[in-house]
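# structure here, sequence nowhere to be found:
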């Protein structure tokens, strides 16, 4: 028995050591010095979230609020936005790609949570959202109290479904590879509602405002942070300074207005974690 426990202990120590080595390698490969030597910033972004990061079928270009933030970061870090390389990520793939060193930074509507802070470094908050619901117009669903037994759709790897499951355990949760697939499923009647951050839902609603609407108000606070490899302190400090600089010189407001047609809030906190609001 003692030998068995000793073997298990050795396996656990080796697994921890390998994990730590992987974290260190990812941070090293994506360090500020490594990026500058490479002369290229590799950013993981969404291709499926209207307003934040989406691939425009008209010209094949990836556009959005987070894309412009990354372009400005590359411009200030490397002298040109053309030195930015975009890689598509989803809620499911964004953290593994960071851990593997495949991307330097993730700008992907990613909520800062205590669990995720154990896996990666977060920047200060750059956008404050809140979880809500998207339904077809005419739906009797107006809020959480109407969701008993309903089919609720979201994206794999997102926290939204789990949060809603805690608030209404009877829901039937369906997870899709991305939000575009979830929206297609809602259009075809494969579910009753999509849940995620209102910022993402707003992009869906704008695509078909006569057919869909956001309901239910906020039932969480969702502070978005830019993700970097665990232990990558130098890059994290640089990005935090960048966010402060663009807020102070008006660039952030300019980019925000471009996509959301209104001024940004004045009270975005530097540090925050996801908070489920009490009903």
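That came in fine, so what should we check first? On a predicted model such as this, the values are computed, not experimentally measured, just so you know. Numbers count the residues shown, from 1 in each chain.
# drop to CA atoms for contacts and neighbour counts, all remaining ones
Will do.
# do you have the helices of this protein handy? List them.
Secondary structure of the chain (DSSP state H): helices located at 2-29, 32-38, 65-78, 94-99, 114-117, 160-167, 179-187, 198-207, 233-248, 251-260.
# in the last one, what counts as buried?
In terms of neighbour count (16 or more other C-alpha atoms under 10 Å), helix 251-260 has its buried residues at 252, 253, 254, 255, 256, 259.
# apart from its neighbours in sequence, what residue is nearest residue 140?
Once flanking residues are discounted, residue 140 sits nearest to residue 146: 7.5 Å by C-alpha to C-alpha, 6 or more residues apart in numbering.
# same check, this time on residue 212
In space, and not counting its chain neighbours, residue 212 is closest to residue 136: 4.4 Å by C-alpha to C-alpha, 6+ apart.
# tell me the contacts of the one you found?
Contacts here follow C-alpha atoms under 8 Å, 6 or more residues apart in numbering; on that basis residue 136 touches 186, 187, 193, 211, 212, 213.
# pasting the second one now:
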């Protein structure tokens, strides 16, 4: 009887141990399954689940990004933002616009406050260390706008004078690096910089020439007497560093848009009237990839 009882106890213990092992394996398998499911949730999936695309844009930089008298976002960058939202979320209105100044663009991405920056973001090696740029949709160079009564046609003419620059722009970086002897008058907001030029607080203003062409066309007392400095650069959407999945989606989208000449149409819609007949779309836009 004792022997039979001992065999029964051992058999019971064996069954319990096997059941525990099976449960452990099942639990481990479930955990792995959960991990796999969690990894399957991508940034693009998160945007779709949220239901809005968060885009950083300018609010005071016509004709690229500005808020009109009715409080609506308008401009070249806005046309692109709406198309991205339509193709990603099925509705061009599913956008949360986040207004930015030039110096805040990188921080908005780093802090996850926006998904994409579409705010005339010029690609530079320094910025490429902090954010990831998609394919470009514009090309640009630094230019100078000055009064017709005292045009600045060369950098040499700036010696002993004041040059206005918006903070956080490639123009500021260019002059600090290449012409440190020129006195820079810096402003946080682009509108403040242009008002300073009108008020005579500087002899010229440096900024992307595409912006200056439009501004000078609307302000006939000023002209872009020095239209190009340094190398031609590109403007592109930017995402947070390492956000490879959204970057891949953007590049595919931009190539698709390029095939349908989307950016030439956007130019005609938003930039042509601002730039005037002297500027051609081919001088400004890039369709899907760098040339």
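Perfect, I can see it now. As the structure is a prediction and not an experimental result, all values here were calculated from the model.
# do you know the score for how well these two fit?
Counting by TM-score structural alignment, normalised by the length of structure 1, the TM-score of this superposition works out to 0.82. Behind it: 243 aligned residues with a C-alpha RMSD of 2.1 Å.
# what lines up with the residue nearest to residue 212 of structure 1 in structure 2?
Across the two structures, residue 136 of structure 1 finds its equivalent in residue 147 of structure 2, going by TM-score structural alignment.
# now residue 109 of structure 1
For residue 109 of structure 1, the equivalent position in structure 2 is taken to be residue 120, counting by TM-score structural alignment.
# ok, residue 170 of structure 1 next?
Matched to structure 2 by TM-score structural alignment, residue 170 of structure 1 sits across from residue 181.
# distance of that match from residue 167 of structure 2?
With the distance defined as C-alpha to C-alpha, to the nearest Å, residue 181 of structure 2 ends up 18 Å from residue 167 of structure 2.
# list the contacts of the aligned partner of residue 225 of structure 1 in structure 2.
Using TM-score structural alignment, the partner of residue 225 of structure 1 in structure 2 is residue 236. If a contact means C-alpha under 8 Å, 6+ apart, then residue 236 of structure 2 has 118, 120, 121, 122, 123, 133, 134, 135, 136, 137, 138 as its contacts.
# could you list which of those belong to strands?
When DSSP state E is applied, the contacts of residue 236 of structure 2 are split such that 133, 138 fall in strands.
# nearest to residue 44 of structure 2, of the contacts of residue 236 of structure 2?
When the contacts of residue 236 of structure 2 are compared for distance to residue 44 of structure 2 (C-alpha to C-alpha), residue 134 wins out at 15.2 Å.
# let me know whether the closest one touches residue 238 as I believe.
Yes. With contacts counted by C-alpha atoms under 8 Å, residue 134 of structure 2 reaches residue 238, the gap being 6.0 Å.
# compare these two (neighbour count), which wins?
Neighbour count, other C-alpha atoms under 10 Å: between residue 134 of structure 2 and residue 238, residue 238 has more, with 30 against 24.
# check contacts around the closest residue in space to the more buried one that isn't next to it in sequence.
Excluding its sequence neighbours, the residue lying closest to residue 238 of structure 2 (C-alpha to C-alpha, 6+ apart) is residue 133, at 4.4 Å. In this structure, residue 133 of structure 2 makes contact with 123, 236, 237, 238, 239, 247, judged by C-alpha under 8 Å, 6+ apart.
# same thing but at 10 Å, please
Counting by C-alpha atoms under 10 Å, 6 or more residues apart in numbering, residue 133 of structure 2 touches 116-117, 121-124, 127, 235-241, 247, 250-251.
# how about residue 4 of structure 1?
residue 10.
# give me the spatial nearest neighbour of the match of residue 170 of structure 1, chain neighbours excluded.
residue 159 (7.6 Å).
# which residue lines up with the one you found in structure 1?
For residue 159 of structure 2, the aligned position in structure 1 is residue 148, judged by TM-score structural alignment.
# and the gap between that match and residue 10 of structure 1?
Look at residue 148 of structure 1 and residue 10 of structure 1: by C-alpha to C-alpha, they are 47 Å apart.
# then residue 195 of structure 1?
In this structure, residue 195 of structure 1 lies at 43 Å from residue 10 of structure 1, with C-alpha to C-alpha as the measure.
# residue 147 of structure 1 now?
Between residue 147 of structure 1 and residue 10 of structure 1 the computed distance is 48 Å (C-alpha to C-alpha).
# neighbour count: those two, which is higher?
Comparing residue 147 of structure 1 with residue 10 by other C-alpha under 10 Å, the one with more neighbours is residue 147, at 21 against 12.
# tell me how many other residues crowd residue 5 of structure 1.
Burial measure for residue 5 of structure 1: 10 neighbouring residues, criterion other C-alpha under 10 Å.
# now the buried residues of helix 251-260 of structure 1 in TSV, with distance to residue 244 of structure 1?
Compiled in TSV, these are given as follows (distance: C-alpha to C-alpha, whole Å):
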residue	distance to residue 244 of structure 1
252	9
253	12
254	14
255	14
256	14
259	20
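# how about the secondary structure of residue 38 of structure 2?
What DSSP: H, G, I helix; E, B strand; the rest coil gives for residue 38 of structure 2 is helix.
# and the corresponding residue of structure 1 for the residue nearest to residue 238 of structure 2, how close does it get to residue 190 of structure 1?
Taking TM-score structural alignment for the superposition, residue 133 of structure 2 sits opposite residue 122 in structure 1. Taking C-alpha to C-alpha as the measure, residue 122 of structure 1 and residue 190 of structure 1 are separated by 35 Å.
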